[in-house]
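J.: Below is the structure, and that's it, no one-letter string:
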């Protein structure tokens, strides 16, 4: 991937896509192609085909997806499976038809079985049942991995897939109902601080363990792979994370400190917890020479400052 290479970032306004765009620009890549969802509906196969025929990108970062937390996944399962399947199928097939040199597909750590051994290794894929609350989304992401793998095998393409752990940072969704746990907690605790509320309710027991990666670290990892490695060297896909986790209760306490909220955290044990633990084994990525550089508390402060800068 050269500085003048034509690079298409699908989903450039989202959490991951915007971080990849920032990192590419900072690294001197200047021939970037981006389209908003209003300009290009990635669920429309004809529109995607016409876009690739007209633009002819050499490299593709497939970061476009419909995402959300437990509430959103439970409420809109049909949208989560349909939108994600169609988006990835359209882009991967168009990339093949128009001779894209290399494509990177962004998956998710929810592809692993609910009770997978911890930490989760790449070979644990498809060894058990998925977490029911996000099964449609996970199945769509597994299909994306297998589609890249199949095109590589049949057509000799160079499509790589990465499975990031839970992400956070600038351009995240901070919606209190449809966002993931970390940004939802930032918003809820910030609003409780402003309103001087004595108690904040949090779903579940607080005991599930989660791993969190600052999104700019993920962008750095993705570009590192696109610049240096082919699918033959990394295998079907590679985990990207920090290799460290903490409980939701510990996360809430950390965010409470960053926000400066002094009230009580009350856990509603009648609400679902989701997967008990999700920690990635990142030894394969480390063996390639990459590690995450942002400590969680530093990342939380940057995410909170960004949230406030947006009028939060």
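T.: Done, it's in. In this text the structure is predicted, and so the values were computed from the model without any measurement. Numbers count the residues shown, from 1 in each chain.
J.: CA only for contacts and neighbour counts going forward, please
T.: Will do.
J.: quick one: the helices in the stretch 101-250 of the chain?
T.: Secondary structure of the stretch 101-250 of the chain by DSSP state H, counting those that start in this stretch: the helices cover 135-155, 181-195, 215-228, 231-234, 248-259.
J.: looking at these, which is closest to residue 11?
T.: helix 215-228 (13.1 Å; CA to CA).
J.: I'd like the distance from that closest one to the chain centre, please.
T.: Its chain's average C-alpha position is 13 Å from that of helix 215-228, according to CA atoms, centre = their mean, to the nearest Å.
J.: Next: stretch 234-251.
T.: How far stretch 234-251 lies from its chain's middle: 11 Å, per CA atoms, centre = their mean.
J.: secondary structure class for residue 100?
T.: The local conformation at residue 100, judged by DSSP: H, G, I helix; E, B strand; the rest coil, is coil.
J.: Do I have it right that it meets residue 61?
T.: No. Look at residue 100 against residue 61 with CA atoms under 8 Å: they stay out of range, at 11.0 Å.
J.: neighbour count winner among those two?
T.: Using other CA atoms under 10 Å, the more surrounded residue of residue 100 and residue 61 is residue 61, with 25 against 22.
J.: which residues does residue 79 contact?
T.: Counting by CA atoms under 8 Å, 6 or more residues apart in numbering, residue 79 touches residue 66.
J.: measure it to residue 147 for me?
T.: Taking CA to CA, to the nearest Å as the measure, residue 79 falls 20 Å from residue 147.
J.: just checking, residue 45 touches residue 90?
T.: Yes. The criterion here is CA under 8 Å, and residue 45 meets it with residue 90 at 5.5 Å.
J.: One more to weigh against that first structure:
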């Protein structure tokens, strides 16, 4: 990418998209196209086609997505499948039709099988069944990845796919039902401290292992790969490290300064028992994460106290 290239960051108001914009700006890119969902509904094909015709986009970071945690994915699978599949297909197809030089599709580590060998290599995709609690979202993301792959084969496009691990960061989603595990825990433990509640109850056993990557590290990897990688194989983006949910909760408890007790509701689902990405391909391409999880949570909590807490009822 040239510093003045027309770069479209789809989903620029979300946690990942906003991190990509910050990173691009920090590296001196000056021609970033940002448009709100009220101005452009990516689920509407005609709007997307008109946008690409008008804006003459050269590079696309496709970070827009409907996302959520176990509860949201379980309760609204049809919405997660439709919204994600239709928006990604519209953006990718318009990128083809309007000769975009390069597109990066951001998937998710949930595309890999529930019981995939750990750590999960890129080639384990579609080797066995998916985790049922987020199957609809995963199927939509797999479709986007495969569409990029097929376009590369048929039309010789340069559309690459990356699979981030679990993410957290500035501008995260703290919705009580639709947020992911780390921001959900952060907010619940913070509110328990604020309201002098003696106990915080967490779904499941606390034993599942998860990998977490700070969103600004992801953004740095995305910009790096956009400039240094082309290929029809996806690239995992993560830390290669994992932490149990109960250890994560204790880390957050310490950073927040909560003095109460954390208990686990064994009647609720755990989700996938372990989900760690193999990041050897990413490291062989010359990139490695920078932010350790304790430092990242401190940064996120500072942002939460400044920008999010006053919205909580």
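T.: Right, received. Where do you want to start? Values in this document were obtained by computation on a predicted structure and should not be read as measured data.
J.: Generate CSV for the helices of the stretch 101-250 of structure 1, with distance to residue 277 of structure 1 as supplementary columns.
T.: Output for the helices of the stretch 101-250 of structure 1, formatted as CSV (distance: least, CA to CA, whole Å):
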stretch, distance to residue 277 of structure 1
helix 135-155, 16
helix 181-195, 14
helix 215-228, 20
helix 231-234, 25
helix 248-259, 10
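J.: Nearest to residue 126 of structure 1, out of these?
T.: Set against residue 126 of structure 1 and scored by CA to CA, these come closest in helix 135-155, at 8.8 Å.
J.: how big is the offset of that closest one relative to structure 2?
T.: Its match in structure 2 and helix 135-155 of structure 1 itself, once the structures are fitted together, sit a mean 0.3 Å apart by mean CA distance after the TM-score superposition for structure 1.
J.: what helices or strands is that helix leaning on?
T.: Packing partners of helix 135-155 of structure 1 (3 or more CA pairs under 8 Å, 6 or more residues apart in numbering; DSSP states H and E): helix 77-97, strand 102-106, strand 159-164.
J.: could you redo the last one with a cut-off of 7 Å?
T.: When contacts are defined as 3 or more CA pairs under 7 Å, 6 or more residues apart in numbering; DSSP states H and E, helix 135-155 of structure 1 sits against helix 77-97, strand 159-164.
J.: Save these as a markdown table, and put in distance to residue 281 of structure 1 too.
T.: Formatted as a markdown table, these follow (distance: least, CA to CA, whole Å):
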| stretch | distance to residue 281 of structure 1 |
| --- | --- |
| helix 77-97 | 25 |
| strand 159-164 | 11 |
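J.: what's the closest of the ones you listed to residue 178 of structure 1?
T.: Of all those, helix 77-97 comes closest under CA to CA, at 12.4 Å.
J.: For the residue nearest the centre of structure 2, give its distance to residue 109 of structure 2.
T.: By CA atoms, centre = their mean, structure 2 has its centre lying nearest to residue 167, at 5.5 Å. Applying CA to CA, the value for residue 167 of structure 2 to residue 109 of structure 2 is 10 Å.
J.: Kindly report the same for residue 300 of structure 2.
T.: Remark: distance between residue 300 of structure 2 and residue 109 of structure 2 (CA to CA) = 22 Å.
J.: Of the two, give the one with the bigger neighbour count.
T.: More crowded of residue 300 of structure 2 and residue 109, by other CA under 10 Å: residue 109, with 23 against 20.
J.: residues in contact with the residue nearest to that one when sequence neighbours are not counted?
T.: What sits nearest to residue 109 of structure 2 in space, not counting adjacent residues and going by CA to CA, 6 or more residues apart in numbering, is residue 165, at 5.1 Å. The contact partners of residue 165 of structure 2, by CA atoms under 7 Å, 6 or more residues apart in numbering, come to 108, 109, 211, 212, 213, 237, 238, 277.
J.: what residues are up against the third one?
T.: Each residue near residue 211 of structure 2 by CA under 7 Å, 6+ apart is listed here: 165, 166, 241, 242, 243, 275, 276.
J.: my guess is residue 19 of structure 1 contacts residue 215, does it?
T.: Yes. Look at residue 19 of structure 1 against residue 215 with CA atoms under 7 Å: they come within range, at 6.4 Å.
J.: more neighbours, those two?
T.: Of the pair residue 19 of structure 1 and residue 215, residue 215 is the one with more neighbours under other CA under 10 Å, namely 27 against 23.
J.: State the distance from that one to residue 197 of structure 1.
T.: Applying CA to CA to residue 215 of structure 1 and residue 197 of structure 1 gives a distance of 30 Å.
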